[in-house]
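Chemist: pasting the sequence and the predicted coordinates here, then a few questions.
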Amino acid sequence: MKDVAEAANVSVSAASKILRGDRSRFGEETCRRVVEASERLGWRRNLLVSGIQTGRTNTVGVMIPPYDSFWVKVLSGIHKRLGEADFLPITLWLGDLDHLPHFEANEQEGVRQINRLLDRRVDALILWPTFAVAYQEHLAGLAEKNVPVVVIDHRSDEPYGDSVATNESQATRAVAKHLLDLGHRRIACISSRESKSQTWALERRRNFERAISLKSEAEVRSWRLNRTGDNGVEVATHLLTDDFRPTAVFAVTDHEAHCVYEAAITLGLSIPGDLSVVGFADLDFAATMMPPLSTVRQRPQEIGERAASLLIDRLDGPLAGEPFVHSEIEADFVLRESTGPAPA
């Protein structure tokens, strides 16, 4: 900085202010000389020092794993929006990808990982549902310390931050209407574990059940996976051989829909001749399943961008000091070849 000031023939204090963006009190020619000198000499701002001076690091802890194509696109949206606002995302998750569904088994490790970011003075956090549960139960008091939080796909009875989710009611109504219009009246729903971190699954299933129940002659029954979520094919087999004998199945994610496909093949059922199947998420494998899966296409890129925008607005914009916001993103029904008229 001293070298830049000398080359531009200004004081060190003036050079520092100009390079921090505080240029209102200096002439255009002075600012030009300082900027040109800094570029010529290769000056770079010391963000550690800046953070000490301002109390801000312009870093955001993003605690979301690249679990599947949905979350990869959510991450893409977050990184895009944060980059536009000159925030640096620090992405962190727990364990390896093979064990992510069992996060609750080591919640204390999740708390430790959150604290790793807080100890590095990130300005805010974006959390996926299982990290949100750990934060809520152990660290929510930090909201009083001006560490804004945005949670994706998780609802809390007592909000401790902003949240972003898919509009489950709108999406499941579209699925229900599609199946009912095809004449299906015995419809099964296969849900995920519905653990305390999976409020999205509970909400998705309940909204679907509510939409089907509006048709008086239609009936819906629901099954869900076990605590660890590793018995999807077993549950699918059970629901397909139950006395209820559904003609259509709605799966709360494409992962469960894949399990229904496996069970149907084993039982000799054709899709969609004997059984219609609808998934949710439009994951990267949905279009290549045999037959291609009808599903709900979420908008993960938009969800990620919205989450980052909420944080930025909470830190520097119109949401500062305002009540927490819950933002819902619309979804789109994608018709493919896994659904057809109800069999006689």
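Modeler: Received the coordinates, thanks. Residues are numbered from 1 along each chain as shown.

Chemist: rest of the way, CA atoms for contacts and neighbours
Modeler: Will do.

Chemist: now the helices for the chain?
Modeler: If DSSP state H is used as the criterion, the helices of the chain fall at 2-8, 12-19, 28-41, 47-54, 69-84, 107-119, 129-138, 168-181, 199-213, 232-241, 254-267, 300-316.

Chemist: what does stretch 73-89 rub up against?
Modeler: Judged by Cα atoms under 8 Å, 6 or more residues apart in numbering, the contacts made with stretch 73-89 from elsewhere in the structure are 58-62, 64, 66, 300-309, 312.

Chemist: now the buried members of the residues you listed.
Modeler: The neighbour count (16 or more other Cα atoms under 10 Å) marks 58-62, 64, 300-309, 312 as buried among the contacts of stretch 73-89.

Chemist: so which of the helices of the chain gets nearest M290?
Modeler: When the helices of the chain are ranked by distance to M290, counting by Cα to Cα, first place goes to helix 254-267 at 8.5 Å.

Chemist: going by contacts, tell me the helices and strands next to that closest one.
Modeler: In terms of contacts (3 or more Cα pairs under 8 Å, 6 or more residues apart in numbering; DSSP states H and E), helix 254-267 is packed against helix 232-241, strand 276-278.

Chemist: ranking these by burial, who's on top?
Modeler: Compared across the helices and strands packed on helix 254-267, strand 276-278 shows the largest average neighbour count, a mean of 28 (mean count of other Cα atoms under 10 Å).

Chemist: from the chain's centroid, how far away is that one?
Modeler: Using Cα atoms, centre = their mean, to the nearest Å, the distance from the centre of strand 276-278 to the centre of the chain it belongs to is 25 Å.

Chemist: and here's the other structure:
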Amino acid sequence: MSSSRSFVKRPSRASGTPTVADVAQRAGVSAMTVSRALNEPWRVREETRSAVMRAVDALRYVPNAAARRLAGSREIRFGLLLNDLGAGFLSAVLMGCMSAASRNHVQILMEDADASGDPLIGTANLIAAKVDGVILPPPLGEDARVIALLDGAKIPMVALTASMPDARTLAVHIDDDRAAEAMTRHLLSLGHRRIAFVGGAARSSASVQRLDGYRRALASAGIASDPGMVMEGDFTYPSGLEAAERLFASDQPPTAVFACNDDMAAAVIAVAHRLGLDVPADVAVCGFDDTVLATAIWPQLTTIRQPLVDMTKEAVSMLLEQVSTPGGLAADRRHRVFEYELIRRQSDAAPRRRPTHGLPETQS
């Protein structure tokens, strides 16, 4: 009796290096679609591109750079203008840039805007390097001088996390106003009524929008905004330390602190610990961004998650499409708004029902 066996074609990496055909077979698309997903991702639907990239990762497929050069494709170079973003934010931006650059065969040139104390010097260096586009983290994406210099050189740019971006820039952000309102409402739902806010840089539209959301949530609960409960920071850990010192020295300290990013929230927790305050029993502390720092401290931080890695990847993709499409991106595609999420961990709880610093008991 003869037996029949069916044979399944295996990826060629069993006998050599995986090919575009192998990726196409695994992803269930054509080889042409694979090529477009890798070289011109803006021409492929998001779900198709994701399927191709999963296949690329599974097969460990590496595009043939030599073949690309022979085909006449020019490597695109983007500039990344950096400043003091905070360790967590910077880490996410770099991860997003490197991942997108590797997959799209883009070279990233980095310039430190803080090295000289003048971001225009770093901007001028990127222009001199003849980059094809520039990624501007906050607050550089709203610096009128930087934008004017790049616009004058006809270099496209994308602003990260700019809630009210300049018309000359592409932009990737979340709805900061609604996100901050959601976090403030969350603290109100726990019973907090003295909720402090630590803002970011005054020139940052994201910080302005978050303050608006905080104030609107208080107003909706019938609570007047107390100027003594609003501190200006600059998104850095030291500014969070200073704000926390002032808040906890108040005759009527807050029972909850909402900081405009995770770095400042971590600083608030550090000051609370030094003063012998229990977080969250004596004071709840919440942040914004959900960077790696949020789970690297104790207690782990309740925060608003904005997907910074994915947002940075999208910024690179938008720049690619802008420089590769005649006429650039259509007006309705120049801004991309990502979804946010409130992530609850261990740094928030209902206020403790006991006197604090001579105050009457907090009512939940």
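Modeler: Structure received. Keep in mind that what you see is a predicted model, and the values were worked out from it rather than measured.

Chemist: let me have the helices and strands packed on helix 254-267 of structure 1 in a markdown table, extended by distance to L202 of structure 1.
Modeler: Conversion of these to a markdown table gives the following (distance: least, Cα to Cα, whole Å):
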| stretch | distance to L202 of structure 1 |
| --- | --- |
| helix 232-241 | 16 |
| strand 276-278 | 17 |
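
Chemist: quick one, which of the ones you listed gets closest to D254 of structure 1.
Modeler: If you check each of these against D254 of structure 1 by Cα to Cα, strand 276-278 wins as the nearest, at 8.1 Å.

Chemist: quick check: the closest one aligns to which part of structure 2?
Modeler: On structure 2, the counterpart of strand 276-278 of structure 1 by TM-score structural alignment is residues 284-286.

Chemist: how far apart are that stretch and its match in structure 1?
Modeler: Between stretch 284-286 of structure 2 and its aligned stretch in structure 1, the superposed structures give an average distance of 0.9 Å (mean Cα distance after the TM-score superposition for structure 1).

Chemist: what residue is smack in the middle of structure 1?
Modeler: By Cα atoms, centre = their mean, the mean C-alpha position of structure 1 lies nearest to I152, the distance being 4.3 Å.

Chemist: which residue packs closest to it, ignoring adjacent ones?
Modeler: Spatial nearest neighbour of I152 of structure 1, excluding adjacent residues (Cα to Cα, 6 or more residues apart in numbering): V164 at 5.0 Å.

Chemist: residue in structure 2 paired with the one you found?
Modeler: With TM-score structural alignment defining the correspondence, V164 of structure 1 maps onto V172 in structure 2.

Chemist: what do you get for V150 of structure 1?
Modeler: In structure 2, the residue paired with V150 of structure 1 according to TM-score structural alignment is V158.

Chemist: correct me if wrong: A196 of structure 2 contacts V257.
Modeler: Yes - because the distance of 4.6 Å satisfies Cα atoms under 8 Å, A196 of structure 2 is recorded as touching V257.

Chemist: need the contact list for I114 of structure 1.
Modeler: Residues in contact with I114 of structure 1, defined by Cα under 8 Å, 6+ apart, are M63, F131, Y135.

Chemist: what sits closest to the last one if chain neighbours are left out?
Modeler: Spelled out, that is Y135 of structure 1. If you skip the residues right next to it in sequence, Y135 of structure 1 has V111 as its closest partner in space, 6.7 Å away by Cα to Cα, 6+ apart.

Chemist: go ahead and confirm the one you found touches A134.
Modeler: Yes - taking Cα under 8 Å as the contact criterion, V111 of structure 1 and A134 are neighbours in contact, 5.9 Å apart.

Chemist: neighbours around L48 of structure 1, how many?
Modeler: The number of residues packed near L48 of structure 1 is 10, by other Cα atoms under 10 Å.

Chemist: and the gap between it and L41 of structure 1?
Modeler: Applying Cα to Cα, to the nearest Å, one obtains 20 Å for the distance of L48 of structure 1 from L41 of structure 1.

Chemist: one more: E28 of structure 1?
Modeler: From E28 of structure 1 over to L41 of structure 1 the distance is 20 Å, taken as Cα to Cα.
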